[in-house]
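Undergrad: Fold the following.
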Amino acid sequence: MSTADGRSPWRPTSPEIAVFVSGVASMGLEILAGRLVAPQFGSSIYTWGSIIGVFLAALSLGYHQGGKRAATRASERRLSLILIATAAYVALLVLAGDLLLRSAAGIPLPSRFASLPAVTLLFGPPTYLLGFISPYAAELSASEEVGRASGHVYMVGTVGSIVGAFGTTFLLVPTLSVDAISLVFGALLVGTVVAISFPERPQDTGVVVLVSLLLVGAFAAGSLGYSVEGQVVYETQTAYQELRVVDSGDTRTLYLDGQRHSAMDLDDPNRHVFEYTRYFHIPYLLADDPDEIDRVLFVGGGGFTGPKRFVHEYDATVDVVEIDPEVVDVAKEHFRVEESDRLRIHTADGREFLRETDHTYDLIVLDAYKKDKVPFQLTTVEFMELAKSRLSADGMLFANIISAPEGPGSEFYRAEYATIDRAFPTVYSFRTSASNAVQNVEIVATRDDRRLTEAELLARNERRDVGIGLANEVRSLMEPPRTDDVPVLRDDRAPVDSLLDSMAGQRYVVEESADENSSNTSGSSTTADPATGSASTEVRARVVG
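TA: The predicted structure follows:
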């Protein structure tokens, strides 16, 4: 059986191939856009709203312009030129995407719209070009029925979009880097041009070869293993985030979605590189008997700084719940994490793990928040009550959050304080930087009705050997914040994105600890800055609500 032109009905035409591939590429690039812009702008609802809006607008404009020109300009060669031009722009994304992203990030806009210029600049042009394909293909259809031709073309394009969505989400993102995925789409576009152009139009050989070399050269230049942060040891796209391991001098740092998450001193793997991780030891001062902290749960693994130190320092059993299995593999491969009877790792969602476990803990450390991507299900009263139910009679909850401690940008900290205060009788909070910039703020909640003073904690620090001097950390104890203007977070209303919104554009200060040459001397702390007790590194970070 064959069509009127002698072609098998199962053999697609060149326009059909072009439409299918344009659907694959447009939807694949849309999903890829989220991974590319997340390190700079986060992956909040505003970022994804900008991505979806820009892609729809660019496709609509492409459909409109393509429809106006299709009657007089549509040809298979023009389809090929559109595809090859899109591939060339993809090569530009691979080569200069980070530069374009950082440039667009400097445009002063309200935080909710901060990602809009970057998404438009990076993905507007190629999506606009792909919008031409469908009307051109409808015009070139062999069918004389306009409605039937249009319906068929858009069906083929939609099937391509479905393939692009599922293929990118479940196959490409978990296995390849952003640059490698871009190369795949560029190669797909070039391969389509070859399939529909040769041998009928050999005159296009030069431009095909040129764009192919541009793609390969851009990928090679972007894969040399060096970034502005240092030497890239390993990088990948996980199902949850972009992950990089970077060495700079003697320090190895884990970056998640472009943010410094954990760091390890290659010469002293158990040393606290980031100042905020020293605060993990504060519960050993708050406890009436620190020796009774026998079982500890960390929700969030990262580079496992806290769990490794607890296993090294204390006679405690440590469970770690990490949702991303790739993070666990990287911690074992690059951060010297070894499972044992005292350090057990569970790959699961933290709330789901707490709901299903029958264990109780003396300390639960919540370390799963980022500066702009917070799993709301781990912030609510219902979660805090669940965590409390899994604590021993004298158990404590420690929450590492990122927020300003007061003033503009402090809404998330104050809302989380109010939420935890609703579940626990006594709540403490500690700043990790003397400035009011966005920083790690540590909240500790206890089941003890009595609130210890700073003087009492300093006295305990002098008397107790908890493996690290915490005098400077104790002195950063803050008074309870104002909470009457922020919501208590609940499962049915946890506006975390809105609360993070006020931090956009503010400095994110990460304090780096000095060498702990005397870390085992109770009551002492090696400091490089008399005001903060640490050497300070400021990271300018855009936080998108």
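
Undergrad: Please make it C-alpha for all contacts and neighbour counts, starting now.
TA: Fine.

Undergrad: ok now the helix or strand Gly164 falls within, how far from the chain's centre?
TA: In the assignment (DSSP states H and E), Gly164 maps to helix 146-167. Offset of helix 146-167 from its chain centre (CA atoms, centre = their mean, to the nearest Å): 31 Å.

Undergrad: what comes into contact with it?
TA: Applying CA atoms under 8 Å, 6 or more residues apart in numbering, the set of residues contacting helix 146-167 from outside is 16, 19-28, 31, 134-135, 137-138, 141-143.

Undergrad: Same question for it: list its buried residues.
TA: Judged by neighbour count (16 or more other CA atoms under 10 Å), helix 146-167 contains these buried residues: 149-150, 152-154, 156-165.

Undergrad: right, and the helix or strand after that helix?
TA: Per DSSP H and E, the first helix or strand lying C-terminal to helix 146-167 is helix 173-175.

Undergrad: name the helices or strands packed onto that next one?
TA: If you count contacts as 3 or more CA pairs under 8 Å, 6 or more residues apart in numbering; DSSP states H and E, helix 173-175 packs onto strand 230-237.

Undergrad: here's the other one to compare against:
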Amino acid sequence: MGAPAGFLDGRVRSPDLAVFVSGVASMGLEILAGRIVAPQFGSSIYTWGTIIGVFLAALSAGYLRGGKLADRRADPKRLARLLLWTAVWVALLVFAGDLLLRSTVAFPLPSRAASLPAVVLLFGPPTYLLGFISPYGAELSRKEGLGEASGHVYAVGTIGSIVGAFGTTYLLVPSLGVDAIGFVFGVLLVATAAVLVLPSPSRDSIVAIGGVLVLLVASVATGAAGVAPEGTVVYQTQTPYQELEVIDSGDTRTLYLDGQRHSAMDRSDPTRHVFEYTRYFHLPYLFAEDPDDIDRVLFIGGGGFTGPKRFAEEYDATVDVVEIDPEVIGVAEEYFAVEESEQLRIHNDDGRQFLRESTETYDLIVLDAYKKDKVPFQLTTVEFMELADDRLSEDGMVFANVISAPSGPASRFYRAEYATMDAVYPNVYSFPTAGASAIQNIEMMATKNDTVVTEATLRERNTRRDIGIDLSAEIDDYRIEDDVGDAPVLRDEYAPVDTLLDPMVGQRYVIDETGTVENRSGGGDDPLRIAVAPSPAEPRVRPAE
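TA: Reported below is the predicted structural model:
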């Protein structure tokens, strides 16, 4: 593609530069919006649709208003002021973005549109200001005709948007945190404003540029406004897939992914189950005819590697773990006492692709890659379950850690996943981990064996077998669904996972924690359960740095 004349041929004019940078900044802020909004509202198709729609609406409004004013007000100094005001708003996002985000959660909107007020408040104003740049740039263009000037500006702005999209996605997000990325865009806007007022800047221009730079530096230096989360932030980064934080509170170290607690470790006892739902991972050793037959285990999804670490320590089994995010693997090794060995092998890959290319046969496949608001649909369908079935031994099992509700409107994803697994495997069982109808971890077990394993059988085996953990309380949650209602069977061609997850938006997600002492021999006392239920209506504020 040829560059627009006068832009990339060594004769860059300042209005062209402003248009180019506005394209970079608008697209970069759009991608950044997803990272800022996702911890509160999720990153579903509805959130991204809202972000795209708001950005387009704000740009359109800016184009319209800017076009009306361009013929009498367009000049380089006004372009500079527009860029500086945009940089001021970016500084506000860096300093108080979390507080602004929190102020929007109480709006009585349907769950699908819950993110709309936040996106409008946080990103509407700067995007509106950036919309002025293109019509001003067209007015200041040296092109002879209106059509030529408009085409020139569209081309320059689009090139800027392409650079902003690829640069933010492949360079900034993997390398920097949200605040640092905002700072980069702010400095870029200020630097462009400085170019626009050269070669003879006025005193007011110099003061304004210097003041906005100081504001940007101060916003990054002071960190986010508001209350820091409980505990100490040990590590924080943006990965290509999610926001990642490691936070210590007492002896408990917790991995947060997109603002949600994903895994936890007792630093004084690294293989102890801190979250109650991870104890259920041992249920396959009661479902198996002979627990010693579980020789090969595959975990799809690593996180803090709670299950894989315990399995490698407790059982004579080889454990493979597939984790798509390389940063998660690095964090697990550095902060969660994960050490790769002949018994515990880690693979950086997509779970379905790994299974497709693998020639191994597994006795147990554990699906632990689902989140409350972000579920890779390709790991939920009949075709995936059939692929897993092909990779299982004759009496193999699939264990899925699903976040949903066991009943009520918020149970749609659970019921659909149950229907999907039931379409492939002879028997499917489920174990809600927090009772009632709250959003919680529901552990699902699918077996290739035709024989139904009853609750009484599980209790007898729990008493007789020494599997390193007493699961008598977990067996209380045993259920087999007779009717999943109108739940769809998910297929590659139709897996409306976002729609199924939609009723959970804005609802409380309950995670039970175990006590500080855990019995590791069969038949012992059940550990203390501590209910912990963080509410999405009260987002965890990013820490001050």
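
Undergrad: Superposed, what's their TM-score?
TA: Between these two chains, after superposing, the TM-score reads 0.95 (TM-score structural alignment, normalised by the length of structure 1); 532 aligned residues with a CA RMSD of 1.8 Å.

Undergrad: Give me the mean deviation of the helix holding Gly164 of structure 1 from structure 2.
TA: Helix 146-167 of structure 1, aligned to structure 2 and superposed, deviates on average by 1.0 Å (mean CA distance after the TM-score superposition for structure 1).

Undergrad: Give me the contact list for stretch 313-322 of structure 1.
TA: For stretch 313-322 of structure 1, contacts defined as CA under 8 Å, 6+ apart pick out 293-302, 307, 310-311, 328, 341-350, 353, 467.

Undergrad: Find out how far it is from the centre of the chain, if you would.
TA: Put simply, stretch 313-322 of structure 1 sits 25 Å off its chain's centre (CA atoms, centre = their mean).

Undergrad: What of stretch 418-425 of structure 1?
TA: The chain centroid and the centroid of stretch 418-425 of structure 1 are separated by 28 Å under CA atoms, centre = their mean.

Undergrad: mind listing the helices for the stretch 401-545 of structure 2?
TA: With helices called from DSSP state H, counting those that start in this stretch, the stretch 401-545 of structure 2 shows them at 412-422, 455-464, 472-475, 497-501.

Undergrad: Determine which stretch of those is the most buried.
TA: Each of those was scored by mean neighbour count; the highest is helix 412-422, a mean of 24, by mean count of other CA atoms under 10 Å.

Undergrad: Quick one: list the elements packing against that helix.
TA: So helix 412-422 of structure 2, by 3+ CA pairs under 8 Å, 6+ apart, packs with helix 382-390, strand 392-404, strand 427-432, strand 440-447, helix 497-501.

Undergrad: and Tyr285 of structure 2, which of the ones you listed is closest to it?
TA: Of all those, it is strand 392-404 that lies closest to Tyr285 of structure 2, at 10.3 Å by CA to CA.

Undergrad: can you give me how far that closest one is from the chain middle?
TA: 24 Å.

Undergrad: That one: which residues count as buried?
TA: By 16+ other CA under 10 Å, the buried positions in strand 392-404 of structure 2 come out as Leu392, Ser393, Asp395, Gly396, Met397, Val398, Phe399, Ala400, Asn401, Val402, Ile403, Ser404.

Undergrad: Pull the residues that contact it.
TA: Residues outside strand 392-404 of structure 2 that contact it (CA under 8 Å, 6+ apart) are 281, 284, 288, 361-372, 388-389, 410-414, 438-449, 501, 504.

Undergrad: ok, now with 6 Å
TA: Residues outside strand 392-404 of structure 2 that contact it (CA atoms under 6 Å, 6 or more residues apart in numbering) are 361-368, 372, 411, 414, 439-449.
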